[in-house]
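Enquirer: can you look at this prediction? I've put the sequence above it.
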Amino acid sequence: MAARRALTAEVVALHVSPVHAYEGRPADGPRPDPGPVSRDHVVVRAGLGLVGDRYFNHAAHRRAAVTVFAAESLEGVAAGLGLAAAPSPLLVRRNVVLRGFDVDGLARHDVFALDTGDGPVRFEAHRPANPCAWMDAVIAPGAFRAMRGRGGVRCVPLDDGVLRLGPVTVTV
């Protein structure tokens, strides 16, 4: 078994949404979230997802209940599209947005842990979080294509725990 390594990164955004905001046709625009979209912490439940999220405890999403995304990916998309600044990471509607960790470098079944001070929470990577055509509507034309291969990863949580904004120790 390969040796585990720990590195320091940062949780820059946390998102839990009870409903889909990107349904229907992108030309019609997203529907509003019924509550706050940005959180300072999230509660993680093993095998279920993030408490309060639309994918929590849904059998069809058990292996994809939590999406993890790299802030650097969005910055790269913004630069490639010539945007003046990177848009809010919440527009991509990923649950956990990290800075300083190569999320898209994770392979299927890789296990990694995030510890923001309340103890490590392990996740198992399952599949890429592919972007959708909504990215062209909410970020900029061309964002959908630009995000291919850097949309993050869908995971299943292996532990109960809490994640908070700020410094995080990532163990891979």
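Expert: Structure received. None of these values were measured; they are calculated from a predicted model. Residues are numbered from 1 along each chain as shown.
Enquirer: CA only for contacts and neighbour counts going forward, please
Expert: Fine.
Enquirer: the protein: strands as residue ranges?
Expert: 6-14, 41-45, 49-50, 66-70, 96-99, 111-115, 121-128, 153-157, 161-164, 166-171 (DSSP state E).
Enquirer: out of those strands, the one nearest Y22 is which?
Expert: Of all these, strand 66-70 sits nearest to Y22, with 15.6 Å by C-alpha to C-alpha.
Enquirer: run through the neighbouring helices and strands of that closest one.
Expert: strand 96-99, strand 153-157 (3 or more C-alpha pairs under 8 Å, 6 or more residues apart in numbering; DSSP states H and E).
Enquirer: in it, what's buried?
Expert: For strand 66-70, burial by neighbour count (16 or more other C-alpha atoms under 10 Å) applies to V66, T67, V68, F69, A70.
Enquirer: with those residues in mind, which one is nearest to E124?
Expert: For the buried residues of strand 66-70, the nearest to E124 is V66 (9.9 Å; C-alpha to C-alpha).
Enquirer: distance-wise, check that closest one relative to G80.
Expert: Between V66 and G80 the computed distance is 27 Å (C-alpha to C-alpha, to the nearest Å).
Enquirer: for comparison:
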Amino acid sequence: MPEIVQLLASPVHRYQGRPADGPAPAPPHELVEEIRIRADLGVVGDRYFGKPAHRDASVTVIARESLPPGVDLRQVRRNVLVAGIDVDNLVGTVLVLDSGDGPVRLRVNRRAHPCAWMDVAIAAGAWRELRGKGGVRCRPLDDGVLRVGPVEVTIVDHRG
């Protein structure tokens, strides 16, 4: 059964400047049990919420199967960590997640490429290891709530 493993809504950018300088401190409570999503705006309380430059990429999703053991959303800075969903192959589709509060449609627009910060946040070589499996960037099409736990998944394929 697919599940939502973790959710992150962080008001701060932790990876700014040079990776050699290290990340900014993590704010308390950025890992949450539920997130509120607003259509075309993103995750309420997140650093990219309502930013015009990020409208098509305001919700990020990554698969637990892509991450090394012990790594979570605090290191990779994605919003939704799922298990049992091959998200990296969903570009061009609409991913529909329902964790019990109704469906939330996410248009999967492009891959979320890892950056050099991964070598600092996870371990040397992580940047290279995550290439091609760094998750996806999505535009939310609905207002809704996602919660940690089991999730019903529907994929609407518009790729033809």
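Expert: Nice, I can see it. None of the values given here were measured: they were computed from a predicted structure.
Enquirer: on that earlier part again, identify, from the buried residues of strand 66-70 of the first structure, the entry nearest to V138 of the first structure.
Expert: Of those, the one sitting nearest to V138 of the first structure (C-alpha to C-alpha) turns out to be F69, at 16.9 Å.
Enquirer: now that closest one: closest residue in space, sequence neighbours ignored.
Expert: Distances taken as C-alpha to C-alpha, 6 or more residues apart in numbering place G152 nearest to F69 of the first structure, at 4.2 Å, with adjacent residues excluded.
Enquirer: got a list of what the aligned partner of the one you found in the second structure touches?
Expert: Under the alignment (TM-score structural alignment), G152 of the first structure pairs with G135 of the second structure. Contacts for G135 of the second structure were tallied using C-alpha atoms under 8 Å, 6 or more residues apart in numbering; they are T60, V61, I62, A63, R78, V87, D88, R111, A112, H113.
Enquirer: export these as JSON lines, with columns for distance to H13 of the second structure.
Expert: Below are these laid out as JSON lines (distance: C-alpha to C-alpha, whole Å):
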{"residue": "T60", "distance to H13 of the second structure": "14"}
{"residue": "V61", "distance to H13 of the second structure": "17"}
{"residue": "I62", "distance to H13 of the second structure": "18"}
{"residue": "A63", "distance to H13 of the second structure": "21"}
{"residue": "R78", "distance to H13 of the second structure": "12"}
{"residue": "V87", "distance to H13 of the second structure": "24"}
{"residue": "D88", "distance to H13 of the second structure": "23"}
{"residue": "R111", "distance to H13 of the second structure": "20"}
{"residue": "A112", "distance to H13 of the second structure": "16"}
{"residue": "H113", "distance to H13 of the second structure": "17"}
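Enquirer: quick check, nearest of those to S99 of the second structure?
Expert: Of these, the one sitting nearest to S99 of the second structure (C-alpha to C-alpha) turns out to be V61, at 14.6 Å.
Enquirer: from V43 of the second structure, how far off is A57 of the second structure?
Expert: Per C-alpha to C-alpha, A57 of the second structure is found 11 Å from V43 of the second structure.
Enquirer: ignore what I typed, I meant D119 of the second structure.
Expert: Going from D119 of the second structure to V43 of the second structure by C-alpha to C-alpha gives 26 Å.
Enquirer: these two - which one has more neighbours?
Expert: The neighbour comparison of D119 of the second structure against V43 (other C-alpha atoms under 10 Å) goes to V43, with 27 against 17.
Enquirer: what residue in the first structure is paired with the more buried one?
Expert: By TM-score structural alignment, V43 of the second structure lines up with L50.
Enquirer: I'd say V97 of the first structure and A13 touch.
Expert: Yes: between V97 of the first structure and A13 a contact is recorded at 5.0 Å, counting by C-alpha atoms under 8 Å.
Enquirer: who touches both of those two?
Expert: Joint contacts of V97 of the first structure and A13 (C-alpha under 8 Å, 6+ apart) are P89.
Enquirer: number of residues surrounding G17 of the second structure?
Expert: A count of nearby residues for G17 of the second structure, using other C-alpha under 10 Å, gives 11.
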